[in-house]
Structure formats: structure tokens, C-alpha cells
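J.: Have a look; sequence and predicted model below, questions after that.
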Amino acid sequence: MNLILLSPADLEGDSLARVRDPRRLAHLHRVHRARPGDRLTLGVEGGGIGRGELLSLDEHEACFAIDALDQLPPPALPVHLVLALPRPRMLARSLEHVTALGVKHITLLHSRRVEKSYWQSPELATEKIQAHLVLGLEQARDTTLPAVTLAKGFRPFVEDRLPELLAERRGLLAHPGMPRACPRGLSDPTLLLVGPEGGFIPWEVEQLLAAGCEGIHLGPRILRVETAVTALLARLF
């Protein structure tokens, strides 16, 4: 936790915050080994970043005196990530990684090789997704939560949602065997589509290319989804 991320509910006015949830308290005790008088980096969800003094800490509550939170969070990546829904454990790690890298728009998509049971996973509960996003923000010292959308039908996504997304973005389909290598150093708004383990099926690839996406690859190696997404974002931006 490189940032103590405060929710609006933690604040008491402009200069005081109280943290009561067990996870953050445990981190302050066990990792930071914090003591009253320590100064730590604080941020407010959707707001600024600054420093604060720990006034008190016990097993029930941490109280901070807040300095001015006048630093901006790091800039977001100009990308909307469309990710075929990974298996639950991989989903958790992927959400944390892409949030730490600065992705602010995420669509989780169904495709033929996505197990239908994945959509019943507790990891898709709103509070679970929120928890993984917060971990990514704390890692990167960011305060702006990504927006996560679920798209449980491939065809409705391609027909109804994809044209709107591509209207103002360059669409890149990352898939093994595509003719073009992944580009570097982009700054324009981009839509990045990444398939499940095993990739999109040929029909799905055809539909995405026909809709206006460009096919790209990362080379001959087949990577796990979480590795591929991290490598793609690092290379693209």
C-alpha cells in the first residue's frame, strides 16, 4: 500500500480522517508498522493526493490529520480495455495490474472460450471488483477508480457497443498470428481487445476485424492473459 486511499466516508471535514476497515488497519500495523507521529501518503477517491500525520492507531481505528491534498493523480492511459473474462483468480490479478498501469475503462466480455461458469464467480460481485481496483490504485498512488462494464454477449457487444467505441478510438485486436506487430508509443485514444486463454475463435476474430479493428501480435510466444495485457499496455503506451 503505497497510498492510504480514503473514501469520502472516512473524512471528517477537510483536515481529519478516520480509517476503520480491517484490511487497511492490518496493513498499517503489519506492513507500515506505523506509529503516531508518522507521516504517510494519503489520497481521496476521485480527488487529490498529499500527506497526513497519523494521530492515533489501535485495532479499531486509525486517525489522520490531513495536509492539503493538492497533488494530482498520475495521468490515465488513453485506452479502453476490452478483456475476455478470465478465470476468477486471473481476473483478480488482471484488474489490479491494469488499474495500477492507469487503465480507466474496462469491459469484461464473453466469448466462445470463456467458461459460462466464470460469470457466476463471486469475483464479479461489485464489492469484489471494487476491492481489486482499490488495491491497484494503492499500488500506483492513484485515486481515480476505473469504470468496469460487463458484456455477457459477444454478438450484442460487436453489433451494438463496438461501433460506438470505435467512433473515437483506434481499435487494436491483440491475437496470435495477426500480421502486424504491436505498435509502440501511442498517445491517441485506443480500444484494446484481448481474448481469453486460447484466444478468440476464428469467427470472433473475423467479426472484430470486419468491425474496424486492426490485428496485432506480440510475437510467437503464447502468454497468459495477465502477462499479455501488461506487456501490451507497456509497449503501446
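T.: Yes, it's here.

J.: all contacts plus neighbour counts: C-alpha atoms, from now on.
T.: Noted.

J.: I figured F154 hits H110, correct?
T.: Yes. Assessed by C-alpha atoms under 8 Å, F154 is found in contact with H110 at 5.6 Å.

J.: So those two - more neighbours on which side?
T.: Higher neighbour count among F154 and H110: H110, with 24 against 15, using other C-alpha atoms under 10 Å.

J.: Name the nearest residue to that one, ignoring sequence neighbours.
T.: Counting by C-alpha to C-alpha, 6 or more residues apart in numbering, K152 is the residue found nearest to H110 once chain neighbours are left out, at 5.0 Å.

J.: what's that neighbour in contact with, if anything?
T.: K152 makes contact with L108, L109, H110, according to C-alpha atoms under 8 Å, 6 or more residues apart in numbering.

J.: Against E204, how distant is it?
T.: Separation of K152 from E204 (C-alpha to C-alpha, to the nearest Å): 14 Å.

J.: and if you look at F154?
T.: Separation of F154 from E204 (C-alpha to C-alpha) stands at 8 Å.

J.: got another, please set it beside the one above:
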Amino acid sequence: MNLALLFDEDLTGEGEARLTGRRLAHLRTVLGADVGDRVPVGRVNGDLGSADVVRLTDEYADLRFTLDQPPPAPLPLTLVLAMPRPKMFRRVLQTCAALGVKDLWLIHSLKVEKSYWQTPWLSENHLRENLTLGLEQAKDTLMPTVHVRKRFKPFVEDELPALTAGRRALVAHPGTDTPCPTYVNGPTLLCIGPEGGFIAYEVDKLVEAGCEPVHLGRRILRVETAVPVLVGRLFDACAPVY
């Protein structure tokens, strides 16, 4: 937790908040904070700043905070992602939030098992929890929006064409002729398939909706690896610093 993210329910007064649960445990055991220490904070969908710990008990930490810095700019990216396996879904959500993805669409595909949609990690509370972990990691406050679409064809025929309008639209698919572009940095839509990729019919439907097939070379990557590699390739803000 590089940032204590404050929700409306944490606020106890003007410029005051109370942390409990996971964030309190992190404050005490990982950061080793004590009364009088200053910690980085941010308000959900608001600014960043710092807070002084004014009271610390086994049950809660009271903070007095000031917010005076804008959060990092969001990526101009709409990410369309075939529903990942539940075991990796949490990590993918956290990664998307940490990278600055703000518009995430989870869709069905033939290779997505129907049981994936039954995972409790799709509940509103679990989505918020994992997106929060990603934002805290990246010191960001802007909460992503997650759209769930459990039927592939209605999504690509009825909704995707409007999403591709005005954006460079790409579908990552092994075996295509065009390598993924680098540092596009403008409005972009990116589709990433399930483990094993989209089937040919699905790629054709995505192309009909305005997507261009691109590849990352001959290596086949897991979804949790492909997401940061592709996003980092498309945007300067996510490029590694050496």
C-alpha cells in the first residue's frame, strides 16, 4: 500500500478520516507508522496529499489530511478483456488499475468457461477491493469502471462499433501479420482474448466492428502477462524506466 485511499465512509469530519481493517493493519505492521507520522493519502476520484496520524489504537487510526495534488492522468484506453480464469482474475484487475486503465469491459468467448462468471470476485465489493489495491500500488485515486457482458455476439454487434469510433482499435491475436504498434498514446481500444486466444469466428467479428489484428511475436503469453506487456507497448506512461 503506497497510498491510503480514502472513501466517503472513512471521512469523520473536514480533513479528517479513520482507517480500519486491512489499511490499519498495513499502517501499523508494514509502514510501522505511529502517532505524529505522516503518510500519503488520496480521496477516491479526487486529489492526492498527505495525512498526519493523530490517534492510533488496535481498532482504528485517525488521520488529519490535506489534499493538494492531482492524480496521474488516466490512459486513453478502453480495454476489452475476455473473462480470465478466476485464479488470475484478481491479479489482472489489480494490474489494470495500477496501469491507469479506467474503462474495462469483461466479455464472454468460446474458450471462457461458463463457470468463470460464477466467481465471487465479480461481486461489487470484491471488484472494488481489488481495484483499490491496484490504485494504492500506483498512487492513483481514479476508480476504474468495469462493464460485464456475458454474451459475445450482442456485445460485438450492438456495442463494440460505438466503442471503436474515434479510437485506434486493436485485437491482440497470435499468428496475425501486423506487430502491435508502439507508443500510440492516443484514444485506443484493445481487445485481449482468453487463454489460447479468440477463435477465428470471434476475431472476424471483432474485425467487422473495426478492430485491427496485431501480434506480440511468436511467444504465447498468459493473460496476466499480456495485459501489462501490451499496455506498456502502447503508452509512454506505462513504458519501463531504466
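T.: Happy to help now that I have it. In this text, all values refer to a predicted model and were calculated from it rather than measured experimentally.

J.: Please state their TM-score.
T.: After superposition, the two chains reach a TM-score (TM-score structural alignment, normalised by the length of structure 1) of 0.97; 235 aligned residues with a C-alpha RMSD of 0.8 Å.

J.: where do the strands sit along structure 2?
T.: Along structure 2, counting by DSSP state E, strands occupy 4-6, 11-13, 16-19, 38-43, 48-56, 61-69, 77-82, 103-107, 145-149, 168-172, 188-192, 212-214.

J.: Return every residue with contacts to both of F154 and E204 of structure 1.
T.: Common neighbours of F154 of structure 1 and E204 are listed as S111 (criterion: C-alpha under 8 Å, 6+ apart).

J.: Just the residues contacting stretch 19-30 of structure 1, thanks.
T.: When contacts are defined by C-alpha under 8 Å, 6+ apart, stretch 19-30 of structure 1 is touched by residues M1, I4, L6, D10, A34, E59, H60, E61, A62, C63.

J.: wait, I meant stretch 102-118 of structure 2
T.: The contact list for stretch 102-118 of structure 2, computed with C-alpha under 8 Å, 6+ apart, reads 74-75, 77-86, 142-152, 155, 193-199, 202.

J.: picking that back up, could you dump the strands of structure 2 into CSV and include mean neighbour count and distance to E129 of structure 2?
T.: Conversion of the strands of structure 2 to CSV gives the following (neighbours: other C-alpha atoms under 10 Å; distance: least, C-alpha to C-alpha, whole Å):
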stretch, mean neighbour count, distance to E129 of structure 2
strand 4-6, 24, 11
strand 11-13, 13, 18
strand 16-19, 20, 15
strand 38-43, 21, 15
strand 48-56, 19, 19
strand 61-69, 19, 19
strand 77-82, 22, 19
strand 103-107, 20, 16
strand 145-149, 15, 13
strand 168-172, 23, 28
strand 188-192, 23, 23
strand 212-214, 20, 32
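
J.: how about L173 of structure 1, what's its match in structure 2?
T.: L173 of structure 1 maps onto V171 of structure 2 when the alignment is built from TM-score structural alignment.

J.: cool, and L137 of structure 1?
T.: Match for L137 of structure 1 (TM-score structural alignment): L135.

J.: Surely that match and A97 touch.
T.: Yes. Contact between L135 of structure 2 and A97 holds when scored by C-alpha under 8 Å: they sit 5.6 Å apart.

J.: how close does R35 of structure 1 get to F237 of structure 1?
T.: 39 Å.

J.: Correction: the previous question concerned G47 of structure 1.
T.: G47 of structure 1 is 24 Å from F237 of structure 1, by C-alpha to C-alpha.

J.: the helices in structure 2, which residues?
T.: With helices called from DSSP state H, structure 2 shows them at 21-25, 86-99, 124-138, 152-154, 160-164, 200-208, 223-234.
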